[in-house]
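Everything below, folded, please.
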Amino acid sequence: MTATATASGFSPNPASSSHGRGRPCVITRRATFSASHRYWLPELSAEENQARFGPCSLAPGHGHNYTLVVAMAGPLDADGMVLNLSEVKHAIRAEVTAQLDFRYLNEAWPEFDLDRPEGKLPTTEALCQAIWTRLAPQLPLVGLRLHETDTLWVDLLAPGSAPTPMEAFLSIRTHFAAAHRLARPELSQGENETIYGKCARPHGHGHNYLLDVTVRGPIDARTGMVCDLAALQQLVDDLVVEPFDHTFLNKDVEHFASTVPTAENIALHIADLLSAPIAATGARLHKVRLQESPNNAAEVFAETPQLEMVPAALEALVAG
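All right, here's what the predicted structure looks like:
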C-alpha cells in the first residue's frame, strides 16, 4: 500500500495532532484477479461482430490477468490511518475479487447480461465502472485503475476530480525505436554541446521510446467502450509508430527538420497529430506520455482546461 499526502491539507507541524489525526491522505490498495470475456452483441450478425471486435469476438472468449488499484481518501484517525487495512482488503475481496476471479465476465454480473436493455459488454471500461458501483458504498473512493494488460488500462475518478465517474480515461501503450540529435542549427557545435551535452554529437543517438496515449470520454451504454479500441490503436500506429519507427527523426520526419526533437517536442508533436483524428472517434485526447529512457519522460496534456486537473487520486493510481 502507498500513501500520498495531499498538498491542500499539509501541516508544517505534524506534532500538532496526535498520530497525524485529522490530516488528509490518499491511500491505495492493489488487488488481482483472472477472468475471461467475449465481445459479442446479439443484435449484430456474426460478420458485423467480427468486423467490429475482431479476434475478441471469437468463441468461447479469451482471458486476462487483471490488476486493480483502488485509491481512497480521508483524514487520518487517532491510529494514524485513513482506513483499517483489514477492512479495505475484506471489502475488495467480498465485492470484487471473490466474485470475479476465474469467472466468465459476461455471466458474472447483471451489468453484462446482454438480454437486458441496459446490459453492456464487459470491456475494461465497463468492468471498472461496475467495480466502482460495488466499492463506492463500502470505501471512500477517489479513483480506480484497472489494468487488463500492460498495454491497456482505464482510470475512473470521483466526482469533482473529473466531470463524472461515468467518463473513463482509457490508456494504450506502444513503442517505437528512433534516433535523434539535439542541436539548434543557428548555434555552433560548442554552443550546442553546452546546452545539450552528449546529445548534440553530430551523428546522433537512439532510444527505444515507450508511448502512452490516454483518451477520455463517456462509456457507451451498449458496447461498454469509450471509443473503438481497434480504431484508436490503428490511428496511433498509422500516425506515429509507422512514420517514426526506425528513423532518424531530424532527417526523416519533416517536423523535426526545424524543431529540436527533444522528448518534450516529440510528445507535443504526437499530441498535435492525434488530437483531431481521435476526436473523430468520439473520444478526446487527454494526454500523451513519452518515455525516452528509464530516467527521462515527458507528458503533454492535450486538454488545456484539464491542466489544473492533476488530482491526487490519479497520481496515487500511477504510483499504486
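
CA atoms for contacts and neighbours, from now on please.
Noted.

check contacts around T97.
The contact partners of T97, by C-alpha atoms under 8 Å, 6 or more residues apart in numbering, come to A31, T32, F33.

Which one of the residues you listed is nearest to A316?
Using C-alpha to C-alpha, A31 is the member of the contacts of T97 that lies nearest A316, at 14.8 Å.

In three-state terms, label the closest one for me.
State at A31, reduced to three classes by DSSP: H, G, I helix; E, B strand; the rest coil: strand.

What separation do you get for it and P261?
Separation of A31 from P261 (C-alpha to C-alpha, to the nearest Å): 39 Å.

which one of the two has more residues nearby?
P261 (21 against 15; other C-alpha atoms under 10 Å).

Is that one in contact with L249, as I believe?
Yes: P261 lies in contact with L249 (C-alpha atoms under 8 Å); the separation is 7.1 Å.

Show me whatever sits in contact with both of these two.
Joint contacts of P261 and L249 (C-alpha under 8 Å, 6+ apart) are H180.

ok, A319 to L157 distance?
Taken as C-alpha to C-alpha, the span from A319 to L157 is 15 Å.

I should have written F33 there, sorry.
Counting by C-alpha to C-alpha - F33 and L157 are separated by 21 Å.

Compare neighbour counts for those two and give me the winner.
Ranked by neighbour count (other C-alpha under 10 Å), F33 and L157 place L157 first, with 25 against 18.

this one next, for a side-by-side:
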Amino acid sequence: MFVPRWTESENLVAFGPETEARYGTGRNYVAYFAFTGPVDPVTGMLINISEIKHRAGKVVDEKFDHKFLNEDNPSFRDLPPTVENIARQLYLEVAPLFSDADAKLAAVHLIETPERSATFYSDDACDANYWFEFSAARETRSPSLSEEENKQLFGKATALHGHNYRARLTFHTDQPAGEAPLARYDKIDNCIHSLRSELDHRHLNRDVEAFKTRPMTTESLRIH
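Below is the predicted model:
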C-alpha cells in the first residue's frame, strides 16, 4: 500500500505500517452490493439475487478474488488499493452489468477488516468507516433532573453499570481523492488513541468532564 511518487514518510503518514510491506499484505474482504428500484408486483422481488451472484460474482472472481491487486488488476497499477478505491472499482465494474434491469446498483459497501470499511455510492460520494471498542462504567441520568425524576425516566439504569462499547467514526466526501485515503492513518490513529485514553475503563459521569454537566446517555456519548 504505497504511492511510488511519494516519499517514505508521506506514505507512512497516509497508510501506516502497511506501506512498509512492499510485497503485499492479505485481506479477507466482504462486499455488499446495494440495489434500488421498484419491486416487481409478480415476483415480490427488487431483483433476483441469483442475477446479482452471477453478474457481480463473475467480476469478483475474475478480477479481485485471490489476486495480488497491485499486480493482477490493471486498475491498481498506479492507484493504491485502499478500501475506498476497491469499493469504487467494484461499483464501476458491476453497475454497467445491470443496465438492462429495473433495479440499479446504488452502492458498494466493502469490509476490509472488522475495524475498517468503505461505501462508494452511485453519485460518486464515498464514506470511510473506522471502528474501535472501549469499556466504561456509567449511571444513566441527567444532572438537570432530580434523583426522583431520573429514576422515573431511566429506571434501573440510574444505578452504576458497565458496557462494552463499539463505536464507528465515519468520514464522508463527495469527491474521492484517488491516491490518498479518505482519512490519513496518522490522524485516525491519533484520534482513536485519544478517544480510548479518555473513555476506556472510565466512570463516564465522573471521569469525563463533558458528562458532569450533560445527560449521560448513549445519544450524548455519540455526540461527544
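
quick one: TM-score?
The TM-score (TM-score structural alignment, normalised by the length of structure 2) is 0.88; 216 aligned residues with a C-alpha RMSD of 1.9 Å.

Centroid-wise, who is the farthest residue in structure 2?
Distance to the chain centre peaks in structure 2 at E148, reaching 40.4 Å (criterion: C-alpha atoms, centre = their mean).

From G206 of structure 1, how far off is the aligned partner of that one in structure 1?
Alignment note: E148 of structure 2 maps to G190 in structure 1; criterion TM-score structural alignment. Applying C-alpha to C-alpha, the value for G190 of structure 1 to G206 of structure 1 is 21 Å.

same check, this time on S45 of structure 1
From S45 of structure 1 to G206 of structure 1 the distance is 47 Å (C-alpha to C-alpha).

if you count what's nearby, which of the two comes out ahead?
Legend: neighbour count by other C-alpha under 10 Å for S45 of structure 1 and G206, higher for G206 (16 against 11).

Looking for the alignment partner of that one in structure 2.
Aligned partner of G206 of structure 1 by TM-score structural alignment: G162.

What about the nearest residue to that match once chain neighbours are set aside, how many residues nearby?
Distance criterion C-alpha to C-alpha, 6 or more residues apart in numbering; nearest residue to G162 of structure 2, sequence neighbours excluded, is A137 at 4.1 Å. Applying other C-alpha under 10 Å, we find 19 residues neighbouring A137 of structure 2.

Comparing the helix or strand containing A137 of structure 2 with structure 1, how large is the average distance?
Assigned by DSSP states H and E, A137 of structure 2 falls within strand 126-138. After superposition onto structure 1, the average distance of strand 126-138 of structure 2 to its aligned residues comes to 0.8 Å, using mean C-alpha distance after the TM-score superposition for structure 1.

what packs against that strand?
The contact analysis (3 or more C-alpha pairs under 8 Å, 6 or more residues apart in numbering; DSSP states H and E) places strand 126-138 of structure 2 against helix 83-94, strand 116-121, strand 161-173, helix 185-199, helix 204-207.

got those as TSV, with distance to E18 of structure 2 columns?
Below are these laid out as TSV (distance: least, C-alpha to C-alpha, whole Å):
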stretch	distance to E18 of structure 2
helix 83-94	13
strand 116-121	14
strand 161-173	21
helix 185-199	10
helix 204-207	34
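
Tell me which residue of structure 2 matches up with L105 of structure 1.
Using TM-score structural alignment, L105 of structure 1 pairs with L69 in structure 2.

actually A126 of structure 1, not the one I wrote
Using TM-score structural alignment, A126 of structure 1 sits opposite N85 in structure 2.

From what I see, that match and A180 are in contact.
No: using C-alpha under 8 Å, N85 of structure 2 makes no contact with A180, being 9.5 Å away.

Report the set of residues contacting both of these two.
With C-alpha under 8 Å, 6+ apart, N85 of structure 2 and A180 have no common neighbours.

For P17 of structure 2, what is the corresponding residue in structure 1?
Under TM-score structural alignment, P17 of structure 2 pairs with P55 in structure 1.
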